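K.L.:
Predicted coordinates and the sequence they were generated for:
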Amino acid sequence: MGAIWFPAGRLADCLHELVGYKAGIAASLRNLCDLLEGTRYPDIVLESEERMVRVRAEEYENLFFTLLERIGHTDTRHNGIFDLYDLLDQLKQKHGEQFVTTLTKIQTQSLFSRLDNVGPIDPFPIIEAARKKLGPQGGLAMMEIFDMHQRINELSPYTSERYVQWDDVIPLDGLYERPSNKANHGEFIDQRFIDYLAANVAQLYEMHWRRFEELIAEYFHRIGYKVELGPGQNDDGVDIRVWRPEENGQGVGQLHIVQCKRQRDKIEKVVVKGLYADVMHENAAWGVIVTTSSLAKGAKKTIEARGYPIQEVDGNKVAEWLTTLRTPGTGIVRRSSS
């Protein structure tokens, strides 16, 4: 497939600009190398900062697609045009070689018939042609092929298409700093941080504690609760107040007090007792401890023995919440190291 020569400093610049355009998170060179940890690409990127490097075209694409996966922009590592080849092989195994040959012929003839036309391709006449020729399975297969073409174009480092037309960028380092502004793409925390965390669950322990509170508030907001995120300081120990929506959709129901604990250590019973006191003071229905860890045995025993109206959401459940919240669409653009 050939190779690309990058003058000193240009490889990282291209990666930052391309992934940033596709997505929208600003990252330092250090962030970039961290995202590529476990591959040989950090060495290549750092080497390219000092001198000109030659990178095979397929390796450049693989590096790029690895970044898209590591930042949470895709849920798997894509392979560009090779994903289309894999799809055609799957269709061949399912429906036979002649089926795929006919599909390819229909698509090629339809595309060549409109070479003089300007504007985007309307896939529906081609899908309909495949349906008439090969039946419902032909129409469905052609839809899969067009979906794959669209995905390849959106993810390719050589096209201007992208999942989301981001109108701003956010620094990846901002995930580890106390927030100063309201989220632009989310009620409490930016969607791009959510997607990144969904692909990098271990970073839950590293994110700023206030960001963790925002994440939990976002989850309750998304599932329909009325949410009041505390100020983060001088909040009398109450991180988040949430009200369950009424079953008829009118008004709000009972109050729940949410305590957020972003830590590796087990949650001890002193935290449980403190939350119970808040629940009683505010006449809440339940208290909820949401943690990246889990409750210690003593804490669980206290809840059970005393009948405290307290529920636990441990680190595994938080990871499930992230999966629920994630969407395609994060990325990075170059940012000077701090």
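P.N.:
Nice, thanks for sending it over. Numbering: from 1, shown residues only.
K.L.:
Please count neighbours and contacts with C-alpha atoms only from this point.
P.N.:
Will do.
K.L.:
got a list of what the closest residue to residue 267 other than its chain neighbours touches?
P.N.:
The spatial neighbour of residue 267 that comes closest, neighbours along the chain excluded (Cα to Cα, 6 or more residues apart in numbering), is residue 295 at 4.6 Å. By Cα atoms under 8 Å, 6 or more residues apart in numbering, the contact set of residue 295 is 266-268, 312, 314.
K.L.:
Top of the residues you listed by number of neighbours, please.
P.N.:
When neighbours are counted as other Cα atoms under 10 Å, the busiest of the contacts of residue 295 turns out to be residue 267, with 22 neighbours.
K.L.:
gap between that residue and residue 317?
P.N.:
Noted for residue 267: a distance of 15 Å to residue 317, by Cα to Cα, to the nearest Å.
K.L.:
again with residue 129
P.N.:
From residue 129 over to residue 317 the distance is 47 Å, taken as Cα to Cα.
K.L.:
Have a look at these two and say which one is more surrounded.
P.N.:
Using other Cα under 10 Å, the more surrounded residue of residue 129 and residue 317 is residue 129, with 18 against 14.
K.L.:
From what I see, that one and residue 104 are in contact.
P.N.:
No - with contacts counted by Cα atoms under 8 Å, residue 129 stays clear of residue 104, the gap being 11.7 Å.
K.L.:
Please compute how far stretch 87-94 lies from its chain's middle.
P.N.:
29 Å (Cα atoms, centre = their mean, to the nearest Å).
K.L.:
Could you give me the buried positions within that stretch?
P.N.:
Buried residues in stretch 87-94, defined by neighbour count with 16 or more other Cα atoms under 10 Å: 88, 91.
K.L.:
adding another structure so you can compare the two:
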Amino acid sequence: MGSISFEKGRFADHLHEIIGYKSGIAASIEHMCDLLSGTGFDDKISNSEINGLRIRSDDYESLYYELLHKVGVTDKPYGGIYEVFQIQREMEKSEGMEFATNIQDIYHRNMRLETTRSIQENKKSLDPTGMMEEAYNKYGKLGLDSILKLIYGYAELMNYSPQSAMRFHQWGNVINIEDLFSEYRPVVSDGIFLDQRFIDYLSVNTEKLCGIHWRKFEELTAECFSKFGYSVELGPGSNDDGVDVRVWNDDQRGAPKYIIQCKRMKSKIDKVTIKGLYADVLHEGSELGILVTSSELSVGARKTISARSYPIEEVNNGKIKSWLSELRTPGSGIVRV
């Protein structure tokens, strides 16, 4: 296995550039080291600023794929070419060596033909129809399913690989992780209230919820309900009389179905907050008040809701985590309050 050398100060710049290209997210040295904390890779990045770096190729790929995961592109660290090997091994185990070898031959032979054709016709994409038809004609549905697994496996490899210019999404801009923690103004180009890339990032870094800017927490809540299919109004952020988000079933006519108060905090929510939210529910004429918090309700707050039959629902840290998991790219799950 070979190695790669980087001059002093170049390794972090390289990671910043390639991760930004693949994910659409810019991460500073500090953020990269924080995301890789405990892996040993954080030390390699920080030390490379002073001493440069010589890194084994397999270690480089492990670091890169771990960082790609930690910025939210993958839900777990990607295994590179070994992911394709795993598809092949499973095919050999379930259907036999001859079948697996023939499917691989169909894939690679058609890839060579299609690549040559695309170059001759000046196309920028490859058509997999030929290999799919050949696999189906030879092995039926089993052949088609198997060739599709290889197609998807190699597509993932090419889109995630640091050696490839391919990527799953052609980002029109790059957003900065730091904005999630420090920026009041909206940062959104892929979404309505909060950029989808921030949702992907938080879905694999749920421990960061308590640290994001309080306005971003409100935007996250509004974005989630919007993705669930509701009509949503995000409050101004200040002087909102305690109502951060208003939600309707369809258009924004009449009293909102839900009113939402957002509490990005580490301490538990007290019963005074609950009583205030109930007063807002009555004032707005809503069906339900929802308290969305990065923490959870105190025992006293829950007892108050139960004893007085308040129409108030708790969305705590655990529920937010499940929302983030459902809504990460490609995220199309239906989630209920």
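P.N.:
Looks like it came in fine. Just so we're clear, the structure is a prediction, and the values are computed from it rather than from any experiment.
K.L.:
May I have the TM-score of the superposed chains?
P.N.:
TM-score for the superposed chains, counting by TM-score structural alignment, normalised by the length of structure 2: 0.92, backed by 326 aligned residues with a Cα RMSD of 1.8 Å.
K.L.:
Pull the contacting residues for residue 306 of structure 2.
P.N.:
Applying Cα under 8 Å, 6+ apart, we find residue 306 of structure 2 in contact with no residue.
K.L.:
What sits closest to residue 3 of structure 1 if chain neighbours are left out?
P.N.:
That would be residue 56: by Cα to Cα, 6+ apart, it lies 4.0 Å from residue 3 of structure 1.
K.L.:
Which helix or which strand is home to residue 253 of structure 1?
P.N.:
Assigned by DSSP states H and E, residue 253 of structure 1 belongs to strand 252-261.
K.L.:
What's the average distance for the next helix or strand after that strand when superposed on structure 2?
P.N.:
Remark: after strand 252-261 of structure 1, the chain's next helix or strand is helix 269-281, criterion DSSP H and E. After superposition onto structure 2, the mean distance of helix 269-281 of structure 1 to its aligned counterpart is 0.7 Å, using mean Cα distance after the TM-score superposition for structure 1.
K.L.:
which part of structure 2 lines up with helix 269-281 of structure 1?
P.N.:
Residues 271-283 of structure 2 are where helix 269-281 of structure 1 lands when matched by TM-score structural alignment.
K.L.:
Run the chain-centre distance for the matching stretch.
P.N.:
Average the C-alpha atoms of stretch 271-283 of structure 2, do the same for its chain, and the two points are 34 Å apart (Cα atoms, centre = their mean).
K.L.:
just to revisit the earlier point, make a markdown table from the contacts of residue 295 of structure 1 and add distance to residue 220 of structure 1 to it.
P.N.:
Converted to a markdown table, these look like this (distance: Cα to Cα, whole Å):
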| residue | distance to residue 220 of structure 1 |
| --- | --- |
| 266 | 23 |
| 267 | 22 |
| 268 | 24 |
| 312 | 15 |
| 314 | 15 |
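K.L.:
and which of those is nearest residue 108 of structure 1?
P.N.:
Taking Cα to Cα as the measure, residue 108 of structure 1 sits nearest to residue 314 out of the contacts of residue 295 of structure 1, at 52.8 Å.
K.L.:
Could you name the helices and strands sitting against the one helix or strand residue 55 of structure 1 maps to?
P.N.:
In this structure, residue 55 of structure 1 is located in strand 53-56 according to DSSP H and E. Strand 53-56 of structure 1 makes packing contacts with strand 3-6 when contacts are defined by 3 or more Cα pairs under 8 Å, 6 or more residues apart in numbering; DSSP states H and E.
K.L.:
from the chain's centre, how far out does the strand it packs on sit?
P.N.:
Here the centre of strand 3-6 of structure 1 is set off from its chain's centre by 30 Å, with Cα atoms, centre = their mean.
K.L.:
Check the mean deviation of the next helix or strand after that strand from structure 2.
P.N.:
Note on strand 3-6 of structure 1: by DSSP H and E, the next helix or strand toward the C-terminus is helix 10-22. Between helix 10-22 of structure 1 and its aligned partner residues in structure 2, the average distance after superposition works out to 0.9 Å, using mean Cα distance after the TM-score superposition for structure 1.
K.L.:
Past the longest helix belonging to structure 2, which element shows up next along the chain?
P.N.:
When structure 2 is scanned for its longest helix (criterion: DSSP state H), the result is helix 129-160. Sequence order places strand 175-176 as the next helix or strand after helix 129-160 of structure 2, per DSSP H and E.
K.L.:
Give the aligned range of that next one in structure 1.
P.N.:
Under TM-score structural alignment, the alignment places strand 175-176 of structure 2 onto residues 170-171 of structure 1.
K.L.:
so how far does that stretch sit from its counterpart in structure 2?
P.N.:
Stretch 170-171 of structure 1 versus its aligned partner: 1.2 Å mean (mean Cα distance after the TM-score superposition for structure 1).
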